[in-house]
Structures are given as C-alpha cells and as structure tokens.
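S.K.: Take a look and give me a structure for this.
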Amino acid sequence: MIDGIRYSVPGDRAKLLSDGRVQVLGRDSVTINSGGEKIFAEEVETAVKSHPAVYDAVVCGRPSSRWGSEVVAIVQLLEGYEGLEPEIIEHCGQHIARYKRPKAVVAVSQIKRSPAGKPDYRWANSIALETKQI
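M.R.: Now for the predicted structure:
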C-alpha cells in the first residue's frame, strides 16, 4: 500500500525497513504455520543451503499433531556426503530462530525444479509426507 492505495497483490510477503528499503520475506503460498508462528520457506532454505555439504534444498511444511505443521527440509547433498541430517538442523540454528529450524531433513538424489528453476513444492510436500515417522 502506498498512501492507503493498494497497487498490486503479488502474493509475496515483505516489510518496509526504517531506511526505506523493502525486505522480501517469502511467498504466502509456501508459508508454514507452525505453533502459531509464520515461517517463510525461503528463509529456511537459505539457512539449509548455507551448510557446506548441501548442494540444493527445498523446504515445506507437513502436518504435525503438536505444531499444526512442522518444517521439513528436502536436501540434495554434494557427492560423498550422507547421514548429515542432525548436523544440518543444528547448522540452521546459527542462521535462523530455533522455532524455524527443520524438524526433519530428508536427503534425496535430486531436487525437482520447474524448467524455470523454481522449486516444485508439490513434489517436496509429497516427499515430506512419505517420510513422516509415526
């Protein structure tokens, strides 16, 4: 909104910083509501991808009886790495708030993306649901 007039509704969340810049937070369509908090998948993806063994990642939510939804990271590790799921979760804590950290990390051979390079969140959701521990 500018002077009370809405010019567009792009589906992105952003906030106006005190210096006049706009910080884009993430897409509404992939926002995860966990324990009453809004978690932007893109923010968590950035934290996950900062781990040196992660080649690519996509983050989504899956149903949780405790939280409503829980954060799940689907990762493609660099060749030669495996079994780093707990380490990746801990690593994320250096970059994002504890409640935003993934509750689970699922390693896959390749992250599915559209021809334009955008993450396939439907695919990620299906992987997250398939791997849910009971």
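
S.K.: contacts, neighbours, all on C-alpha from now
M.R.: Noted.

S.K.: does Ser126 count as helix, strand or coil?
M.R.: Here Ser126 is recorded as helix under DSSP: H, G, I helix; E, B strand; the rest coil.

S.K.: number of nearby residues for it?
M.R.: 12 (other CA atoms under 10 Å).

S.K.: Helices of this protein, start to end?
M.R.: 41-49, 85-92, 121-130 (DSSP state H).

S.K.: Which of those helices sits closest to Arg13?
M.R.: Nearest to Arg13 among the helices of the chain is helix 41-49 (11.1 Å), distances taken as CA to CA.

S.K.: Let me know which of the helices of the chain is tucked in deepest.
M.R.: helix 41-49 (a mean of 21; mean count of other CA atoms under 10 Å).

S.K.: what is the orientation angle of that one with helix 85-92?
M.R.: 110 degrees (axes from the mean of the first three to the mean of the last three CA atoms, to 10 degrees).

S.K.: Against which helices or strands is helix 41-49 packed?
M.R.: Judged by 3 or more CA pairs under 8 Å, 6 or more residues apart in numbering; DSSP states H and E, helix 41-49 is in contact with strand 22-27, strand 54-64, helix 85-92.

S.K.: Quick one: closest of the ones you listed to Lys15.
M.R.: Using CA to CA, the helices and strands packed on helix 41-49 put strand 22-27 closest to Lys15, at 5.4 Å.

S.K.: and this one, so I can compare the two:
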Amino acid sequence: MGAEVTVLSQTLGKKDDGLAFGATHYHATSDPATFEALRNSFDLIVNTVSAPIDMAAHLGLLRLGGTLVSVGAPPEPLPVQVFSLFNNRRSFAGSSIGSIAETQEMLDFCAEHGIAPEVELIGADDVNEAYERVLKSDVRYRFVIDVDSLR
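M.R.: Next up is the predicted model:
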C-alpha cells in the first residue's frame, strides 16, 4: 500500500511468510548486527509482541522524530531509558484495542483492500490440543474456533 515494510522478528523462521505478505526486508533481532545495521532507519516501529524487548536497542532503530508503538502487553514493565528518547526526538506510545466504531472502520478498510488474516481454523473440540500447541510455541499464526463446531 505504498509503505516500505521491514519485519523484525527474533529469528529468520518466518522470513518467507513475511516477504510473501508484502514486507520488503526481514531481519532477526537475535543477531546483534541487526541493531547496528538498522540504527536510525525507521519512522515507525509497531511492536506486536507481548514479551519483553530491549527498549533502548529498539528505540535506537528510530530516525529523527520516529515513534515506537507497542500494541502487545508484556506481563512485566518495559524499562525505558529516557535518554534513548531524547536522541533524535524519539517517541514511545501505546495503543490498545479500539472502539466498536474503530474496529468496524478497520474491517471495512480490510474488506475494501482484500486484506485477510492468516489463521488456523479449529473445532471447539480441539481447544485443549490448540492450547497445548500454544504452550509449545507450535502455532504459526492464530487459532480461530469454527462457530459451526459449537452446534
């Protein structure tokens, strides 16, 4: 849709998927060279993980006036070194789920542009197995329970 998108992920395990979904670049954050190579590169980083990240390292990836927005909520506080914000006038923001009207607007936008999620559809009887797979990190995307299986 006109943006140059870079995926930052812990490993290169989903690189093919990220590029197939439209990303131009894909980098592993487990490689320290990534942070040096991409320093001051991004206008916006959307952090979707609900796990702790190295905030100083990620904020260092932002260019002048860049913003890191967290939409994932890790169980522990994320420590932010204030001086990492001062450099290049960086910002750190958060966002939670929107209102019903905002959700509808997002769904309408997705429908207009042919954007659909990648999910694994499961029956209600498979919920326990799905939960075990979540615990083993054996989930590629999201599980969605087929409503018809509840009848």
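
S.K.: Just give the TM-score of the two.
M.R.: Scored against TM-score structural alignment, normalised by the length of structure 1, the superposed chains reach a TM-score of 0.25; 54 aligned residues with a CA RMSD of 4.8 Å.

S.K.: ok, the nearest residue to Val48 of structure 1 once chain neighbours are set aside to Ser64 of structure 1 distance?
M.R.: Distances taken as CA to CA, 6 or more residues apart in numbering place Cys92 nearest to Val48 of structure 1, at 5.9 Å, with adjacent residues excluded. Cys92 of structure 1 is 20 Å from Ser64 of structure 1, where distance means CA to CA, to the nearest Å.

S.K.: circling back: right, and the residue nearest to Val48 of structure 1 touches Lys49 too?
M.R.: No - shown here, Cys92 of structure 1 and Lys49 do not form a contact pair, counting by CA atoms under 8 Å, at 9.1 Å.

S.K.: longest strand anywhere in structure 2?
M.R.: strand 62-70 (DSSP state E).

S.K.: what about Val54 of structure 1, neighbour count?
M.R.: Val54 of structure 1: 18 neighbours (other CA under 10 Å).

S.K.: Tell me where structure 2 has strands.
M.R.: 6-9, 25-28, 42-47, 62-70, 91-94, 119-122, 142-145.

S.K.: could the ones you listed go into CSV alongside mean neighbour count and distance to Thr34 of structure 2?
M.R.: Formatted as CSV, these follow (neighbours: other CA atoms under 10 Å; distance: least, CA to CA, whole Å):
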stretch, mean neighbour count, distance to Thr34 of structure 2
strand 6-9, 18, 9
strand 25-28, 17, 7
strand 42-47, 18, 13
strand 62-70, 19, 13
strand 91-94, 14, 20
strand 119-122, 14, 29
strand 142-145, 16, 27
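
S.K.: a markdown table please, covering those and showing distance to Lys15 of structure 2.
M.R.: What follows is the strands of structure 2, written out as a markdown table (distance: least, CA to CA, whole Å):
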| stretch | distance to Lys15 of structure 2 |
| --- | --- |
| strand 6-9 | 8 |
| strand 25-28 | 6 |
| strand 42-47 | 17 |
| strand 62-70 | 22 |
| strand 91-94 | 26 |
| strand 119-122 | 17 |
| strand 142-145 | 17 |
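
S.K.: Quick one: closest of the ones you listed to Asp108 of structure 2.
M.R.: Across the strands of structure 2, closest to Asp108 of structure 2 is strand 119-122 (CA to CA), at 19.0 Å.

S.K.: any idea how far the closest residue to Ala93 of structure 2 other than its chain neighbours lies from His27 of structure 2?
M.R.: Nearest non-adjacent residue to Ala93 of structure 2, counting by CA to CA, 6+ apart: Val69, 4.6 Å away. Separation of Val69 of structure 2 from His27 of structure 2 (CA to CA): 19 Å.

S.K.: ok, which stretches of structure 2 are helices?
M.R.: In structure 2, the segments counted as helices under DSSP H are 15-20, 32-37, 55-59, 82-86, 100-113, 127-135.

S.K.: picking up where we left off before, surely the residue nearest to Ala93 of structure 2 meets Leu59?
M.R.: No - counting by CA under 8 Å, Val69 of structure 2 sits too far from Leu59 to count as a contact (10.3 Å).
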